[in-house]
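Enquirer: Here is the input, now give the coordinates:
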Amino acid sequence: MRRVAFVAVLSSERTLALVPDESPGRPARWVLPSGSARATEPYRDAAMRILHNVVGTMPTRGGTIEGCRWAQVPVPVGESRREAHVFIFRLMVAGDLPKRLPGRGSVRWVGPDQWPELCTRCDLPDVDVLLTGYLEGWIPDGRITLGP
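Expert: Next comes the predicted model:
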């Protein structure tokens, strides 16, 4: 099973950082920063490692909500088994948003109106609801299941 940690970096202007997808053989697209969690590595530790790789030493504040997309059983034909967790961080930088992030280069900042499209590209149902609920304060702390 593939264990994936996604990092949602939000600005104080309520925009979300997307990075270029550098997967070989895939068309160019913008996605949430992500990476695989090692076999015994907790998802939160993987998210912190990915966050550091993306923003370097830029100051961030972590949220207390974790979106979980549990592995499907049985696995649909032609797909691999994957479990994904989404962690939300706030970028604590005042002023203009960076056009490049220290660890990932180019960055695109998108507002809430573009978040539903992000769900389909990352195969993370309800991630737009998770982000909106986090910003508006109506999702409780803890783990939240994403999708069916």
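Enquirer: From now on I want contacts and neighbour counts done on CA atoms only, so please keep to that.
Expert: Will do.
Enquirer: Might you report the residue contacts of R81?
Expert: M1, R2, A71, Q72, V75 (C-alpha atoms under 8 Å, 6 or more residues apart in numbering).
Enquirer: cutoff 10 Å now
Expert: Going by C-alpha atoms under 10 Å, 6 or more residues apart in numbering, R81 touches M1, R2, R3, W70, A71, Q72, V73, P74, V75.
Enquirer: go on, V9?
Expert: 15-18, 32-33, 51, 54-55, 60-62, 87-91, 109.
Enquirer: So which of these belong to strands?
Expert: L16, A17, L18, T60, R61, G62, F87, I88, F89, R90, L91, W109 (DSSP state E).
Enquirer: nearest to P116, of these?
Expert: The shortest approach to P116 among those belongs to L16, at 12.2 Å (C-alpha to C-alpha).
Enquirer: And the contacts of the helix ranked longest in the chain?
Expert: Counting residues, the longest helix found in the chain (DSSP state H) is helix 43-55. If you take C-alpha under 10 Å, 6+ apart as the criterion, helix 43-55 is touched by 3-9, 19, 33-38, 56-58, 60, 62, 66, 84-89, 91, 100-105, 107.
Enquirer: Drop anything exposed from the contacts of V9.
Expert: Neighbour-count burial (16 or more other C-alpha atoms under 10 Å) applied to these gives 15-18, 32-33, 51, 54-55, 60, 87-91, 109.
Enquirer: One more sequence to fold, the one below, so I can look at both together:
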Amino acid sequence: MSVPSPRLRRETYLLLCDAPRRRLLLSAGPGPLAPPQVPAPAGCGHREAAEAAAGAWWGLKAHALAPVTGHGWASAPVPGGVRTERRLLLATACDPPRSGQGPGGLRWWPLERLRGCLWPTVPSELAEIVEGYWDGWIPDGPLTVEWN
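Expert: Okay, here's the model as predicted:
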């Protein structure tokens, strides 16, 4: 008897960063604070989907994406055989948009407020990832993150 391989769902999240003001554009709704999820058409990679969304939502060019990528490894299959792989891509903005631009329910959150925040973030190390990128102690390239 053959066992079918589990299906893979790919999720891409795009975090817009305002480095001079040390703030991030995150969801303001109920639940954990998170960057907006980017729709990724079939056959489109994480980076291509993020570049398209950054351009459509905020008018950013492809070079605005940071070389640091958060990678959440594919989860174990849930009932129904679907695994989830997640990527976090960071974009920097020279002329940051106002809160409310892009997908609904986004607002600017100062990094310092996230560190002492009572709300969880997704991924859980979001503040550390951004601070490490800005301060230069996280190297360019992929890094594994906890996505709970």
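Enquirer: For structure 1, which segments count as strands?
Expert: Under the criterion DSSP E, structure 1 contains strands at 2-10, 16-20, 30-31, 34-36, 60-69, 82-91, 100-101, 105-106, 108-110, 142-145.
Enquirer: preserved in structure 2, out of the contacts of V9 of structure 1?
Expert: Mapped onto structure 2 and checked by both residues aligned by TM-score structural alignment, their matches' C-alpha atoms under 10 Å, the contacts of V9 of structure 1 keep the contacts 15-18, 32-33, 51, 55, 61-62, 87-91, 109.
Enquirer: list the contacts for the nearest residue to W147 of structure 2 once chain neighbours are set aside?
Expert: In space, and not counting its chain neighbours, W147 of structure 2 is closest to P123: 4.9 Å by C-alpha to C-alpha, 6 or more residues apart in numbering. Listed by C-alpha under 10 Å, 6+ apart, the contact partners of P123 of structure 2 are 13, 32-35, 70-72, 86-88, 129, 145-148.
Enquirer: Compare the residues you listed and tell me which has the most neighbours.
Expert: In terms of neighbours by other C-alpha atoms under 10 Å, the contacts of P123 of structure 2 top out with L88 at 29 neighbours.
Enquirer: What's the match for that one in structure 1?
Expert: Aligning on TM-score structural alignment places L88 of structure 2 opposite V86 in structure 1.
Enquirer: Now do the contacts for its match.
Expert: Counted by C-alpha under 10 Å, 6+ apart, V86 of structure 1 has contacts 4-8, 32-34, 43-44, 47, 65-69, 124, 127, 130-131, 143-144, 146.
Enquirer: Mind doing that once more with 6 Å?
Expert: By C-alpha atoms under 6 Å, 6 or more residues apart in numbering, V86 of structure 1 lies in contact with A5, F6, V7, E66, G67.
Enquirer: can you redo those as CSV with distance to L118 of structure 1?
Expert: Output for those, formatted as CSV (distance: C-alpha to C-alpha, whole Å):
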residue, distance to L118 of structure 1
A5, 16
F6, 12
V7, 13
E66, 17
G67, 15
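Enquirer: of those, closest to G137 of structure 1?
Expert: The closest of these, once distances to G137 of structure 1 are taken by C-alpha to C-alpha, is E66, at 13.8 Å.
Enquirer: Find the nearest non-adjacent residue to that closest one, please.
Expert: Of all residues not flanking E66 of structure 1 in the chain, R143 sits nearest, at 4.7 Å (C-alpha to C-alpha, 6+ apart).
Enquirer: That neighbour - how many residues pack around it?
Expert: The number of residues packed near R143 of structure 1 is 15, by other C-alpha under 10 Å.
Enquirer: and the counterpart of it in structure 2, what does it touch?
Expert: Correspondence of R143 of structure 1 to structure 2, assessed by TM-score structural alignment: P142. Taking C-alpha under 6 Å, 6+ apart as the criterion, P142 of structure 2 is in contact with V68, T69, G70.
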